[in-house]
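>>> coordinates only, sequence not included:
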């Protein structure tokens, strides 16, 4: 009965989340269903397991949600994201439209701009470029997914994405874990994705397909759609509803002013991770009032938080004249972080209840028994949970909350570098999360005025297939050569 309850709870969570119900309601309800079937005390599971683990997630990662959303809103309202996207389009020209859209998305998201901010800015630019080059608009979502939701989310070393931050407290790693393998994985995703999109473009030209007709008002409708909002907030760290608040500058930021904060994010993140923090005396962290912890457990989050804070200051300083209502902009960014953070924390609470049930030992033993060793079983676990929840961050946290200590022990036993574990876990979470019910997919299609029938196959090819190829390559290279 316990295993049945686990499956029923998870099934209800996935079913109703896909229908647009709030995860804040669904996750505790599904957790209690699982506990009820397992004959476990309901109130104890709610207050002592669900809430405690959800609160621990917020305590660890809310600074990244908050600072990331504020930074994204400042970049949007100052016109910096628009400027970066326009710069890429101008430099690459009409004959390289697809790379222009892909690289524009990659540049802003690797620089720390929230995914949904990038969506609402890059989609209009992509429409204009694709229309001018007579490339079918059905390929726009795939090009944007490749640039924003693959290698810059999970593979590029130092990416400030929440997905790259989640394994750090578990494994004691930094955002730059396994940098060589991350670069190899990124090149595979980018190269294979561009190959597929150019192949699709060539086939469309041979068939005389052309751009097609735009869906008028799709962007405005998507921004106001509550169903899109509920799905979006479990997928990434920005509430799309807050894009309507604040005040977007009518003048794009000068390109150097727009690029500077992105450079600051990467540079400060690198310096904090590899130079500053390792040289600090942080023996005080062992005190009870600071959680009796270690630098390894907090250094990654500290690095990303300081990098985003420095980028926020840089953005304000360089674009002061374009932010006439700074308080409203920053308020909107702060508010945009709350619902996503609590939604993912609720998924974490659900996962903690499931992991505490006696029946979960069956699932754990099955995962650990997968042939191929710890790296393969870790990749399978993160893939499955990210697929079921439709959230890379939610699935990754559930997997590591339940199995993280076990994988640390297995890594020590098999001589596997924890940096390699980190990179495999993050890439694994960023593959099958891009299923039809994924909030980012649903939101992007709505913004583009397209349907799953129009564009989802190409999204699968550039978002799932390329990530799986990169994951296999990283596992193979890591097994043969170790972490580098």
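Yes, it's here. All of these numbers come straight from a predicted model, not from anything done at the bench.
>>> can we go C-alpha only for contacts and neighbour counts from here?
Fine.
>>> Not counting sequence-adjacent ones, nearest residue to residue 448?
Spatial nearest neighbour of residue 448, chain neighbours left out: residue 218 (6.3 Å); criterion: CA to CA, 6 or more residues apart in numbering.
>>> Quick one: list the elements packing against the longest helix seen in the chain.
Assignment by DSSP state H gives helix 326-356 as the longest helix of the chain. Under the contact definition 3 or more CA pairs under 8 Å, 6 or more residues apart in numbering; DSSP states H and E, helix 326-356 sits against helix 23-37, helix 51-77, helix 226-235, helix 392-414.
>>> second one coming, line it up with the first:
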């Protein structure tokens, strides 16, 4: 009982204090030790040094190259004026009244193209900020727009999404990334149009109250429109990332000759999903340094600032992963999982509820899905539910409570956009928690009432 209370207390403390603006770098290790101490299972310092730190370090080891390349890429897109040029083009073609939709669509195209969620945040921030500034839309709505394009339908619902999360159920249910096609389309439509409705409504309300983009210091954006690259050259780096990631993921790293070379070095080695992204970003960075060099001043300083800008986001997220590692190590976490298995509710809703609850506890859609698949997949299959429906509904549900204030992706997004929880989290929650949870209900009913898969 003490262990369960320790999980609940520290989880709510983490969410509340993160929302109040206290850095997760400090909160996560302190609350992880507190949870261990309150549970009476693990010595607090042992939990810090032997559980928290290995989990955090493991995450940083896996994703630091992606964060580093993504931050430098985003910085270069900003200081060269490429982001400004893209913002101008979109604004001229779609009109300022469609600035919100432009950010969402551009973000979703990158995400659905296979670009990492975290990389999309770095790449879209300078573009979105310039577009919002031109349209005089409050900046605090920008993180929500990026989150709608990256953390919702393209991550969990769209059939064929190459995001890692969409591949996880395949080996448990024998499905493909296109599983639950029509349920995915229904879910995507609910989240996309529901999210746009919310953002446009909020923008009108805030504008009517006299709030515009606002004055924000140290944004790292180009302030003048006199010396910026043409649109075709400005958009080229993003196209390079998109195309290279797609080709490397779907062709090159699947070649037998490439896999054979990898196995010759290590028979147990597998292709790392971050490799295509790192190569694509690296190539795009080189392209910017060459093709847009006349728009760069003090290149070394710009690259250094971009590299430093990657540190806070990845360490914030790593700290969250460390906290989740300690929580998962407690025996009480097994009690929580057992209670989920014993719930007496309709099967398809049990699948959705258990997955989103686990994602909320660990603050991660992939983490919650991994636990749900590992612990509950056999029971889910015995319920007689279509495997395709299981696949899609689990993932849409995983994208619900995963975005609570302590979520590493949310913290990274806010950090990159240079706003805090108090300013922007309400809208992020509406788009990545409330609407996805309502979407889960719609999708479950579509399956139960009409047999749609």
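It's in. Nothing here was measured: the structure is a model prediction, and the numbers come from that model.
>>> re earlier: ok, which of the helices and strands packed on helix 326-356 of the first structure comes nearest residue 328 of the first structure?
Closest to residue 328 of the first structure of those is helix 51-77 (CA to CA; 10.2 Å).
>>> what angle separates the closest one from helix 326-356?
150 degrees (axes from the mean of the first three to the mean of the last three CA atoms, to 10 degrees).
>>> what's helix 51-77 of the first structure aligned against in the second structure?
Alignment of helix 51-77 of the first structure against the second structure: residues 53-79, by TM-score structural alignment.
>>> compared with the first structure, how much does the matching stretch deviate?
Relative to the matching residues in the first structure, stretch 53-79 of the second structure has an average distance of 2.0 Å after the fit, by mean CA distance after the TM-score superposition for the first structure.
>>> which ones are touching the residue nearest to residue 448 of the first structure?
Residues near residue 218 of the first structure by CA atoms under 8 Å, 6 or more residues apart in numbering: 446-449.
>>> So it versus residue 243 of the first structure, what's the distance?
Residue 218 of the first structure sits 15 Å away from residue 243 of the first structure, going by CA to CA, to the nearest Å.
>>> again, but for residue 304 of the first structure
Distance from residue 304 of the first structure to residue 243 of the first structure, by CA to CA: 23 Å.
>>> So which of those two has more stuff around it?
Legend: neighbour count by other CA atoms under 10 Å for residue 304 of the first structure and residue 243, higher for residue 304 (32 against 23).
>>> contacting residues around the more buried one?
64, 160, 165, 175, 265, 269.
>>> Pull out the buried members of those.
64, 160, 165, 175, 265, 269 (16 or more other CA atoms under 10 Å).
>>> Make TSV out of those and add distance to residue 128 of the first structure.
Conversion of those to TSV gives the following (distance: CA to CA, whole Å):
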residue	distance to residue 128 of the first structure
64	33
160	29
165	35
175	35
265	29
269	34
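>>> list the contacts for the spatially closest residue to residue 86 of the first structure that is not a sequence neighbour?
Using CA to CA, 6+ apart and skipping the chain neighbours, the partner closest in space to residue 86 of the first structure is residue 125 (7.4 Å). Taking CA under 8 Å, 6+ apart, we find residue 125 of the first structure in contact with 85-86, 101.
>>> So what's the residue count around the aligned partner of residue 195 of the second structure in the first structure?
Mapped onto the first structure by TM-score structural alignment, residue 195 of the second structure lines up with residue 193. Applying other CA under 10 Å, we find 28 other residues in the vicinity of residue 193 of the first structure.
>>> Give me the contacts around stretch 93-108 of the first structure.
Against stretch 93-108 of the first structure from outside (CA under 8 Å, 6+ apart): 81, 84-85, 88-89, 92, 118, 122, 125-126, 129-130, 132-133, 143-148, 152, 194, 197-198, 262.
>>> before we move on, what about stretch 402-418 of the first structure?
170-173, 351-352, 355, 364, 374, 378, 421, 482-483.
>>> what does stretch 369-385 of the first structure give?
367-368, 395-396, 398-399, 407, 410-411, 421, 424-425, 427-433, 475.
>>> Which positions within that stretch qualify as buried?
So, applying 16+ other CA under 10 Å, buried residues of stretch 369-385 of the first structure: 374-385.
>>> cool, stretch 111-129 of the first structure as well?
Applying 16+ other CA under 10 Å to stretch 111-129 of the first structure flags 111-123, 125-127, 129 as buried.
>>> What helix or strand is residue 317 of the first structure located in?
helix 295-318 (DSSP states H and E).
>>> Centre of the chain to stretch 208-220 of the second structure, how far?
25 Å (CA atoms, centre = their mean, to the nearest Å).
>>> and the end-to-end length of it?
Stretch 208-220 of the second structure end-to-end distance (CA to CA) = 28 Å.
>>> same deal with stretch 34-54 of the second structure?
With CA to CA, one end of stretch 34-54 of the second structure sits 18 Å from the other.
>>> what does stretch 134-153 of the second structure give?
From start residue to end residue, stretch 134-153 of the second structure stretches across 27 Å - CA to CA.
>>> Closest one to residue 29 of the first structure out of the contacts of stretch 402-418 of the first structure, please.
Nearest to residue 29 of the first structure among the contacts of stretch 402-418 of the first structure, with distances taken as CA to CA, is residue 351, at 12.3 Å.
>>> Return the residues in contact with the closest one.
31, 398-399, 401-402.
>>> Would you show me how to pick out the buried ones of these in ChimeraX?
The following ChimeraX line selects those of the contacts of residue 351 of the first structure that are buried, judged by 16+ other CA under 10 Å:
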select :31,398,399,401,402
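>>> does residue 162 of the second structure sit in a helix, a strand or a coil?
coil (DSSP: H, G, I helix; E, B strand; the rest coil).
>>> That one is in contact with residue 112, isn't it?
Yes - look at residue 162 of the second structure against residue 112 with CA atoms under 8 Å: they come within range, at 6.7 Å.
>>> Next, count neighbours for residue 196 of the second structure.
17.
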